[in-house]
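**Student:** what follows is a predicted structure for the sequence shown.
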Amino acid sequence: MRALFIHIKRLFLLGTVTVLISSCAKPKTELILLGTVHQPIENFNADSLYNILVRISPDVILYEVDSSFFTDQFEFNTSWKSNEYKATSKYTDQNKVIIRPYDFTGRNEYRKAIGARPTDGLAKALLDSLYQTGLLNPADQLQYESYLQVNDTLNALAYYGAASFNNPATDSIAQSRQQLQYESLAKIMEQYPVFSDIHYQMENGDSISFLDGYKRAGEFWKMRNEAMSKHILHFVNTFPGKRILVLNGFFHRYYLNKLLLPVCNEHDFVIKNFDEY
């Protein structure tokens, strides 16, 4: 009987120690990749985003710009009319939260410097003109129409609210859309000499063909998402155990998930969706 009592006592003490260890364990870092739409539209505006911020109650908000948009004290040095700026500004007025930039440094200037912009838009406009006037061969016409259909489907989802563009199904459509834009359309352009023959003069005096500029835009899409994910991981390691909200235009969400999910265990964090709060 005494032996049984001692055994039960040991089990009780062991359970108590286990509970104490569990209660003292370091909380897991939570990363929420919140896809957004930058400008107000039906069913998603600054107020919609603000309400989501209140629900999540983040410790850290990562903002889709680079450090040039912040002071040395990480305060905004400019203002925008975007949903993110209005919602974040309202939230920080009422709550203590850390704001940090995480985008590719000097993204707009870099795109211009490598000739990716505005040639990407010019090349795409030229391709659309060839399509509209019936100058694409049947196979290329079908491929371009596939892009238009996926693009329209993805953009339409933005009008149904945050839940409609923060889910795996929409992420899959976004991935298809970006692959069609930067891979399939580039292959179509390669078949038509006009895209190699027409050049755009860059600010440094050099010129670049529409085709090469468009391809560089596709390369930059990969570079930018890789840089963003690298910066996000930096903040995951800087703020362990915190709830980190990443504001991102929802076309990026699939790519960030693809890059970050494989390293969750290595960096000790979990990725959660906004509707889990």
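**Tutor:** Great, that's in hand.
**Student:** switch to C-alpha atoms for all contacts and neighbour counts from now on
**Tutor:** Noted.
**Student:** now the helices for the stretch 151-277 of the chain?
**Tutor:** 168-179, 185-190, 194-197, 210-238, 253-260, 264-267 (DSSP state H, counting those that start in this stretch).
**Student:** now for these, which one comes closest to residue 18?
**Tutor:** Residue 18 lies closest to helix 264-267 among those, at 22.7 Å (CA to CA).
**Student:** contacts for the closest one?
**Tutor:** Helix 264-267 has contacts (CA atoms under 8 Å, 6 or more residues apart in numbering) with 233, 236, 237, 270, 271.
**Student:** check stretch 110-125 too.
**Tutor:** Residues from elsewhere that reach stretch 110-125, judged by CA under 8 Å, 6+ apart: 195, 200, 202-204, 208-217, 220.
**Student:** now do residue 129 against residue 141, distance only.
**Tutor:** Using CA to CA, to the nearest Å, one gets 12 Å for the distance from residue 129 to residue 141.
**Student:** more neighbours: which of the two?
**Tutor:** The neighbour comparison of residue 129 against residue 141 (other CA atoms under 10 Å) goes to residue 141, with 18 against 13.
**Student:** just give the nearest non-adjacent residue to the more buried one, would you?
**Tutor:** Setting aside the residues directly before and after it, residue 141 is nearest to residue 131 in space (CA to CA, 6 or more residues apart in numbering), at 6.5 Å.
**Student:** distance from the helix or strand harbouring that neighbour to the middle of the chain?
**Tutor:** According to DSSP states H and E, residue 131 maps onto helix 119-132. Mean-position distance between helix 119-132 and its chain equals 26 Å (CA atoms, centre = their mean, to the nearest Å).
**Student:** dropping in the other structure now:
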Amino acid sequence: MANYPETLIRPFEFEGRNEYRREREMVPTDNLTTILLKSLYTENALTPQQREILQRYDDPTHELKMIASGSPADFNNAVTGSIAGLRQFYQHKKLTEITNAREEFANTYFSMPDGKK
């Protein structure tokens, strides 16, 4: 920022993020949700609309992984920011539509080390 004061800085992290997620028992269950979704996709168990949602989530995810393998100049721009915004929309809004509608997510539990489900 000192060398390039016109550089746009996008929010990425916040202090205490990991602790916040642990306190709300989001770790490791968030990853397990994605694993179950992908398993349902592979087994062709999702509806056509749910399959499309998952694909629309995966496409920008793969694109961002490719961009992230480059230099900071490759990913610190408005185009990449819009791709990340699209991915977040699907991750936080659209995937939730699938998990709220699927019986597998109503009846599948992860047991925490303390035994709590």
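**Tutor:** In hand now; what should we look at? Predicted model only: the values in this text are computed from it and were never measured.
**Student:** on that earlier part again, so of the contacts of helix 264-267 of structure 1, which two are at opposite extremes in space?
**Tutor:** Pairwise distances across the contacts of helix 264-267 of structure 1 peak at 14.2 Å for 237 and 271 (criterion: CA to CA).
**Student:** ok, the most centrally placed residue in structure 2 - contacts?
**Tutor:** Central residue of structure 2 (CA atoms, centre = their mean): residue 91, 4.5 Å from the mean position. By CA under 8 Å, 6+ apart, the residues touching residue 91 of structure 2 are residue 57.
**Student:** ok so, going back, between the helices of the stretch 151-277 of structure 1, which one is closest to residue 29 of structure 1.
**Tutor:** helix 210-238 (7.2 Å).
**Student:** gap between the counterpart of residue 171 of structure 1 in structure 2 and residue 87 of structure 2?
**Tutor:** Counting by TM-score structural alignment, residue 171 of structure 1 corresponds to residue 81 in structure 2. Using CA to CA, residue 81 of structure 2 is found at 10 Å from residue 87 of structure 2.
**Student:** ok, these two, which is more surrounded?
**Tutor:** Using other CA under 10 Å as the criterion, residue 81 of structure 2 and residue 87 rank with residue 87 on top: 22 against 14.
**Student:** for residue 103 of structure 2, see how far away the more buried one is.
**Tutor:** 24 Å.
**Student:** one more: residue 5 of structure 2?
**Tutor:** The spacing between residue 5 of structure 2 and residue 103 of structure 2, counted by CA to CA, is 51 Å.
**Student:** what of residue 54 of structure 2?
**Tutor:** Relative to residue 103 of structure 2, residue 54 of structure 2 is positioned 17 Å away (CA to CA).
**Student:** alignment lookup: the residue nearest to the centre of structure 2 to structure 1.
**Tutor:** Correspondence of residue 91 of structure 2 to structure 1, assessed by TM-score structural alignment: residue 181.
**Student:** ok, now residue 53 of structure 2?
**Tutor:** Per TM-score structural alignment, the equivalent position to residue 53 of structure 2 in structure 1 is residue 143.
**Student:** host element of that match?
**Tutor:** helix 138-157.
**Student:** what angle do that helix and helix 168-179 make?
**Tutor:** Going by axes from the mean of the first three to the mean of the last three CA atoms, to 10 degrees, helix 138-157 of structure 1 is angled at 140 degrees with respect to helix 168-179.
**Student:** in contact with the counterpart of residue 116 of structure 2 in structure 1, which residues?
**Tutor:** Using TM-score structural alignment as the criterion, the counterpart of residue 116 of structure 2 in structure 1 is residue 206. For residue 206 of structure 1, the contact set (CA under 8 Å, 6+ apart) is empty.
**Student:** distance of residue 206 of structure 1 from residue 89 of structure 1?
**Tutor:** Residue 206 of structure 1 sits 41 Å away from residue 89 of structure 1, taking CA to CA as the criterion.
**Student:** what number of residues lie near the residue mapped onto residue 193 of structure 1 from structure 2?
**Tutor:** Under the alignment (TM-score structural alignment), residue 193 of structure 1 maps onto residue 103 of structure 2. Neighbour count for residue 103 of structure 2, taken as other CA under 10 Å: 10.
**Student:** then residue 80 of structure 2?
**Tutor:** 17.
**Student:** my guess is it meets residue 63, correct?
**Tutor:** No. In this structure residue 80 of structure 2 lies outside contact range of residue 63 using CA atoms under 8 Å: 9.1 Å.
**Student:** could you find the closest non-adjacent residue to residue 213 of structure 1?
**Tutor:** In this structure, residue 213 of structure 1 finds its nearest non-sequential neighbour in residue 116, 4.5 Å apart by CA to CA, 6+ apart.
**Student:** can you tell me the element the residue in structure 2 that the one you found lines up against falls in?
**Tutor:** In structure 2, the residue paired with residue 116 of structure 1 is residue 26, using TM-score structural alignment. Assigned by DSSP H and E, residue 26 of structure 2 falls within no helix or strand.
**Student:** on that earlier part again, which of the contacts of helix 264-267 of structure 1 ranks first by neighbour count?
**Tutor:** Counting by other CA under 10 Å, residue 236 has the largest number of neighbours within these, with 22 neighbours.
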